[in-house]
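Novice: Just the structure for this:
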Amino acid sequence: MKAITYRAFGPAAEVLQLEELPTPSPDHGEVLVEVSFTGVNPSDVKTRTRGQPGLTGFPWEYIIPHSDGSGVISAVGDGVPSSRIGERVWIWNGQFRRACGTAAQQITLPAAQAVPLPDNVSLEAGAVLGIPGLTACHAVFGQGDVTGKTVLVQGGAGTVGILAVQLAKWGGARVIATCGAQGSDRARRAGADTVLDYRAEDLGDQVLTANDGNPVDLIVEVELGCNIDTDAQVIAENGRIAAYGSAREMSPKLPFMPLLFKAVTVDIILVYLLSTVERDRAIRRLNDALEAEALKFDIQKVYDISEVCAAHQAVEAGAREGAVLIRLNDS
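Specialist: Have a look, this model is predicted:
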């Protein structure tokens, strides 16, 4: 099989390569997936440059990167029903704490990590569900329904944010999104009731005005360190801040008193480590939204397998208008 690999950490152009590797065979409880598309996420490029937290040095002979992907099950190991052969699936945690991820034409992994893809959902969209889809779904619904509530999505035009806007709207919430001017139309098309410029000096006041002067119930947060003061201003008593990122300020200072006297929950989300209960719940919610055709997926570009360096560099550059995928097999 063709696989994208690297054998040392470093820049994409220096370490990524395309090579032929043996096709793996599924062990007990595993499936073999013919991967149609692999998704490139910010965490994938960060892992390529520095490794995964908790792992020392370069832990394997080589790494096949990427956690997300989609494809068709072609074989099953003992303990997995043969009826799953031919099933279209999407994949989560493909390369988390293991050497071989979804950036190869075949992957073996535990059967639970290959989730059936509804017939009305494309394989391209399936490759966006692992990290962005589950993160957005858990951030919005991690503490229950949002019907009748107000959800603020900070970074509402990003890959996770645009899905969070759609999921919250589908869930019956009023949605306020913040983003740059370039993404405002995308956030509106996704269903946001109000879209605000994240750079506005009076952003907190604008959020409250957009919610009829009332604080918001839930904040889906892409940049906790930069936005925590605004979040503390606009969050309601007993509200929740679901933070999945803080790249610009990795050591945030929390305004403890305002958060304390609102009894705010700051929920730090790492989608790789969702409990089985949390993940199953998020998968069910995602499936319901997909079946209801409530989600549209923005895909910036699909690269050829030979263009892996360009795909990684596109993610590293930021300011994307959708997901970045690599085609591995014809679907």
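
Novice: rest of the way, CA atoms for contacts and neighbours
Specialist: Noted.

Novice: which stretches of the stretch 101-250 of the chain form strands?
Specialist: Secondary structure of the stretch 101-250 of the chain (DSSP state E, counting those that start in this stretch): strands located at 106-110, 114-116, 150-154, 174-179, 194-197, 216-221, 235-243.

Novice: quick one, which of the ones you listed is packed in tightest?
Specialist: Mean neighbours per residue, mean count of other Cα atoms under 10 Å, is largest over the strands of the stretch 101-250 of the chain for strand 150-154, with a mean of 28.

Novice: For that one, name the packing helices and strands.
Specialist: Contact here means 3 or more Cα pairs under 8 Å, 6 or more residues apart in numbering; DSSP states H and E; on that basis strand 150-154 packs against helix 159-170, strand 174-179, strand 216-221.

Novice: one more time with 10 Å, if that's ok
Specialist: In this structure, strand 150-154 makes packing contacts with helix 134-141, helix 159-170, strand 174-179, strand 194-197, strand 216-221, helix 224-234, strand 235-243, judged by 3 or more Cα pairs under 10 Å, 6 or more residues apart in numbering; DSSP states H and E.

Novice: So for Ala294, which of the ones you listed sits nearest?
Specialist: Nearest of the helices and strands packed on strand 150-154 to Ala294, taken as Cα to Cα: helix 159-170 at 6.5 Å.

Novice: Using JSON lines, please lay out the helices and strands packed on strand 150-154 together with distance to Pro65.
Specialist: Shown next, in JSON lines, are the helices and strands packed on strand 150-154 (distance: least, Cα to Cα, whole Å):
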{"stretch": "helix 134-141", "distance to Pro65": "19"}
{"stretch": "helix 159-170", "distance to Pro65": "19"}
{"stretch": "strand 174-179", "distance to Pro65": "30"}
{"stretch": "strand 194-197", "distance to Pro65": "35"}
{"stretch": "strand 216-221", "distance to Pro65": "26"}
{"stretch": "helix 224-234", "distance to Pro65": "27"}
{"stretch": "strand 235-243", "distance to Pro65": "25"}
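
Novice: Please name whichever of these is nearest to Ile4.
Specialist: helix 159-170 (23.3 Å).

Novice: If I take the closest one and strand 216-221, what angle do their directions form?
Specialist: 160 degrees (axes from the mean of the first three to the mean of the last three Cα atoms, to 10 degrees).

Novice: Check which helices and strands helix 159-170 is in contact with.
Specialist: Other helices and strands packing on helix 159-170, by 3+ Cα pairs under 10 Å, 6+ apart, are helix 134-141, strand 150-154, strand 174-179, helix 184-189, strand 216-221, helix 276-291, strand 323-327.

Novice: here's the other one to compare against:
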Amino acid sequence: MRAIVYDRPGASDVLSLTERDIPAPGPGEVRVRLIRSGVNPTDWRFRIRPLSFDEVTPGQDGAGVIDAVGPEVTDFAAGDRVWLILAQHEKPFGTAAEYVVQPISRVAPLPDGVSFDIGAAIGVPALTAHRALTVHDHGPAHLGPGTMTGLTVLVQGGAGAVGNAAVQLARWSGATVVTTVSSARKELLAKAAGAHHVINYRQGDTESAVRAAAPDGVDLVVEVAPAQNNALDLAVAKTGGTISIYAKNGGDEYSVPILETYFKNLRYQYLVLYSLHAEALSRATSDVTSAIASGGFRIGADSGLPIHHFPLAEAAAAQDAVEKGAIGKVLLDIAET
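Specialist: Take a look at the predicted model:
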């Protein structure tokens, strides 16, 4: 099979397309013939770190068709369409290949009529967004129509992949969604994703604009850049609100004023999928599968998430595009459907 591999850390030129044996599934595992692979920032970030394995095939996200099952597998069969969850976490071989073997805990059914593009696009972004939206004291543990009715969510950076997923999933679940963006183009994308109020933070007073959209404040903030935005988050969050932090764009550190924070009974919830407990990951997988089945999560420019396709052989260029801040979702085309 064709696979992208690297055996040393470095720039994208360490990636190479090579031939490797097709793996066989073991007990509790399935083999997936991949159609699409999703590319995430963690792919290039992991690539520049010291390796934990002699050779790595990148790729946490992907979608395809099961073509072989191992012993003790009863929930899946050859021919099932599936999407994958954290396929390369603690493993050397991810989804930038024609085949991948995964334990069934990392495999979810891809509903009929849902494209492989969507299956490869959800993974890390949508599961991260789900976690960010389900940690509020008065919010739901599961997402779905009506589960966030009455809540107001501020999504910082609503045109990014996680931001787009947070906007779509919160809107699907009935929340009022306010989001910030940095350009007119991103404003159009955030509106297409379904945000009720879109604020260009480069124009005017952002706090006043958020207050105008949410006079009583926001219940939950989905935060991509805490070092830049903490003062704004504190100013607009309701008493008892939650600030969910999933990235550190714009700085590595920030200070928190203690009195202002604890008199508001605020919760800071940090989150990363790679150490998330299995129950929360399972809930997120189930809810995201329901969202894509019912149209609660869509892709494409008309849904605020442009898709950029690269052939498998151009995995280096695909990772470079993500590292340079491509707007939308980058996918590797591995096979025809």
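
Novice: circling back: Throw the helices and strands packed on helix 159-170 of structure 1 into CSV and include distance to Arg7 of structure 1, thanks.
Specialist: As requested, these are exported to CSV (distance: least, Cα to Cα, whole Å):
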stretch, distance to Arg7 of structure 1
helix 134-141, 29
strand 150-154, 36
strand 174-179, 37
helix 184-189, 38
strand 216-221, 34
helix 276-291, 31
strand 323-327, 20
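
Novice: Specify the stretch among these that is closest to Gln106 of structure 1.
Specialist: For Gln106 of structure 1, the closest of these is strand 323-327, at 12.3 Å, according to Cα to Cα.

Novice: Which stretch of structure 2 lines up against the closest one?
Specialist: Aligned by TM-score structural alignment, strand 323-327 of structure 1 falls on residues 329-333 of structure 2.

Novice: Average offset of that stretch relative to structure 1?
Specialist: Per the superposition on structure 1, stretch 329-333 of structure 2 and its aligned residues are separated by 0.5 Å on average (mean Cα distance after the TM-score superposition for structure 1).

Novice: Identify the residue range in structure 1 corresponding to stretch 280-297 of structure 2.
Specialist: The aligned range for stretch 280-297 of structure 2 is 278-295, by TM-score structural alignment.

Novice: Now find how far off-centre that stretch is within its chain.
Specialist: Computed by Cα atoms, centre = their mean, to the nearest Å, the chain-centroid distance of stretch 278-295 of structure 1 equals 14 Å.

Novice: Please apply the same query to stretch 191-207 of structure 2.
Specialist: 21 Å.

Novice: Taking the chain centroid, which residue in structure 2 is the extreme one?
Specialist: Going by Cα atoms, centre = their mean, the residue of structure 2 most distant from its centre is Leu259, 33.4 Å out.

Novice: how much space between it and Arg20 of structure 2?
Specialist: 58 Å (Cα to Cα, to the nearest Å).

Novice: Which stretches in the stretch 1-150 of structure 2 count as helices?
Specialist: 41-47, 116-133 (DSSP state H, counting those that start in this stretch).

Novice: Deepest-packed of these, please.
Specialist: Comparing the helices of the stretch 1-150 of structure 2 by mean neighbour count (mean count of other Cα under 10 Å), helix 116-133 comes out on top with a mean of 26.

Novice: mean deviation of it from structure 1?
Specialist: Once fitted to structure 1, helix 116-133 of structure 2 is off its aligned match by 0.9 Å on average (mean Cα distance after the TM-score superposition for structure 1).

Novice: Specify, as a residue range, where that helix falls in structure 1.
Specialist: Under TM-score structural alignment, the match for helix 116-133 of structure 2 is residues 123-140.

Novice: Start and end of the matching stretch, how far apart?
Specialist: End-to-end distance of stretch 123-140 of structure 1 (Cα to Cα): 24 Å.

Novice: next one: stretch 211-226 of structure 2
Specialist: Counting by Cα to Cα, you get 19 Å between the two ends of stretch 211-226 of structure 2.

Novice: So for the match of stretch 280-297 of structure 2, what gets flagged as buried?
Specialist: Going by neighbour count (16 or more other Cα atoms under 10 Å), the buried part of stretch 278-295 of structure 1 is 278-279, 281-283, 285-287, 289-290, 294-295.

Novice: do stretch 18-32 of structure 1 as well
Specialist: Neighbour counts over stretch 18-32 of structure 1 (16+ other Cα under 10 Å) mark 18, 25-27, 30-32 as buried.

Novice: Which member of these is positioned nearest Cys226 of structure 1?
Specialist: Of all the buried residues of stretch 18-32 of structure 1, Cys226 of structure 1 sits closest to Leu18, with 38.4 Å by Cα to Cα.

Novice: Apart from its neighbours in sequence, what residue is nearest that closest one?
Specialist: Spatial nearest neighbour of Leu18 of structure 1, chain neighbours left out: Ile4 (4.6 Å); criterion: Cα to Cα, 6 or more residues apart in numbering.

Novice: Likewise for Asp78 of structure 1?
Specialist: Looking at Asp78 of structure 1 with Cα to Cα, 6+ apart, the closest residue is His28, at 4.6 Å.

Novice: And that neighbour, how far from Val80 of structure 1?
Specialist: Between His28 of structure 1 and Val80 of structure 1 the distance is 8 Å, computed by Cα to Cα.

Novice: roughly how far is stretch 245-264 of structure 1 from the heart of the chain?
Specialist: Chain-centre distance of stretch 245-264 of structure 1: 22 Å, with Cα atoms, centre = their mean.

Novice: Start and end of it, how far apart?
Specialist: Using Cα to Cα, the end-to-end distance of stretch 245-264 of structure 1 comes to 18 Å.

Novice: matching residues in structure 2 for that stretch?
Specialist: With TM-score structural alignment as the criterion, stretch 245-264 of structure 1 aligns to 247-266.

Novice: Give me the buried stretch members for the matching stretch, please.
Specialist: 247, 261, 266.

Novice: of those, closest to Ala214 of structure 2?
Specialist: Leu266 (17.5 Å).

Novice: Please report how far that closest one lies from Ser282 of structure 2.
Specialist: From Leu266 of structure 2 to Ser282 of structure 2 the distance is 27 Å (Cα to Cα).

Novice: swap in Ser182 of structure 2?
Specialist: Distance from Ser182 of structure 2 to Ser282 of structure 2, by Cα to Cα: 33 Å.

Novice: For the counterpart of Ala87 of structure 2 in structure 1, which non-adjacent residue is closest in space?
Specialist: Residue pairing (TM-score structural alignment): Ala87 of structure 2 is matched to Gly94 of structure 1. In this structure, Gly94 of structure 1 finds its nearest non-sequential neighbour in Ser67, 4.0 Å apart by Cα to Cα, 6+ apart.
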